[in-house]
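**Student:** no sequence on this one, just coordinates:
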């Protein structure tokens, strides 16, 4: 399994290529809009896979959309100076400490 920072680096490299190719200014509207768009695509892929959406979907479609969403979450976190891994450990890990 890849390290979360390695995944964030990968997302950044691909995002920079995409932004340059299409002349995109990666601003707040772009980061937030892309996360929202990808969450909608995850929802759509899941519903299709369950036979509840238009058309048919595959497990690979769902996995691809989850990958896109994760990529944009990591990009947003990096843009905001958030260490996503540390934030997850702090927030979710606190439940383990209080559970014992």
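**Tutor:** Yes, it's here. Model, not experiment: these values are computed from the prediction. Numbering: from 1, shown residues only.

**Student:** only C-alpha atoms from now on, for both contacts and neighbour counts.
**Tutor:** Noted.

**Student:** residue 4 touches residue 85, doesn't it?
**Tutor:** Yes: Residue 4 is within contact range of residue 85, at 6.5 Å (criterion: CA atoms under 8 Å).

**Student:** helix, strand, or coil at residue 56?
**Tutor:** coil (DSSP: H, G, I helix; E, B strand; the rest coil).

**Student:** try this one side by side with the last:
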């Protein structure tokens, strides 16, 4: 799956969830949702590394951390899709590799 396909997949899944739960998604929503997911990722990261008191077992924390990373990436892909950003074109420009 390339980045465009991943963005479309995430968008379709989120649209289905939003429609089922009557969630209105506008351009502000996408940014706030990404912020929310980043907060959840931060919390699970802190718990996983022992900086915060864990609320789950280590294996559950690892699964939650994995899911939180996917949520951040998925919501970032959706935001990029909403603004017609060609990630496959701009990522190499943002993160150039020196030979």
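**Tutor:** Perfect, thanks for sending it. None of the values given here were measured: they were computed from a predicted structure.

**Student:** where does the TM-score land?
**Tutor:** Here the superposed chains carry a TM-score of 0.86, computed using TM-score structural alignment, normalised by the length of structure 2; 95 aligned residues with a CA RMSD of 1.4 Å.

**Student:** buried sites along the strand or helix carrying residue 32 of structure 2?
**Tutor:** Following DSSP states H and E, the helix or strand that holds residue 32 of structure 2 is helix 27-48. Buried residues in helix 27-48 of structure 2, counted by 16 or more other CA atoms under 10 Å: 30, 33, 34, 37, 38, 40, 41, 43, 44, 45, 47, 48.

**Student:** if we ignore the residues flanking it in sequence, what's nearest residue 45 of structure 2?
**Tutor:** Distance criterion CA to CA, 6 or more residues apart in numbering; nearest residue to residue 45 of structure 2, sequence neighbours excluded, is residue 65 at 6.5 Å.

**Student:** likewise for residue 82 of structure 2?
**Tutor:** residue 27 (7.9 Å).

**Student:** mind checking how far the one you found is from residue 79 of structure 2?
**Tutor:** According to CA to CA, to the nearest Å, residue 27 of structure 2 and residue 79 of structure 2 sit 8 Å apart.

**Student:** can you tell me the SS state at the closest residue in space to residue 38 of structure 2 that isn't next to it in sequence?
**Tutor:** Among residues not flanking residue 38 of structure 2 along the chain, residue 72 sits closest, at 6.1 Å (CA to CA, 6+ apart). Put simply, residue 72 of structure 2 is helix when judged by three-state DSSP.

**Student:** quick one: contacts for residue 53 of structure 1?
**Tutor:** 44, 47 (CA atoms under 8 Å, 6 or more residues apart in numbering).

**Student:** and it, what helix or strand is that in?
**Tutor:** Per DSSP H and E, residue 53 of structure 1 falls between elements, in no helix or strand.

**Student:** ok, residue 82 of structure 1 next?
**Tutor:** With DSSP H and E as criterion, residue 82 of structure 1 is part of no helix or strand.

**Student:** tell me the counterpart of it in structure 2.
**Tutor:** When structure 2 is aligned by TM-score structural alignment, residue 82 of structure 1 is paired with residue 85.

**Student:** from the contact counts, what lies against the helix or strand containing residue 90 of structure 2?
**Tutor:** If you go by DSSP H and E, residue 90 of structure 2 is part of helix 87-94. Helix 87-94 of structure 2 is packed against helix 3-20, with contacts defined by 3 or more CA pairs under 8 Å, 6 or more residues apart in numbering; DSSP states H and E.
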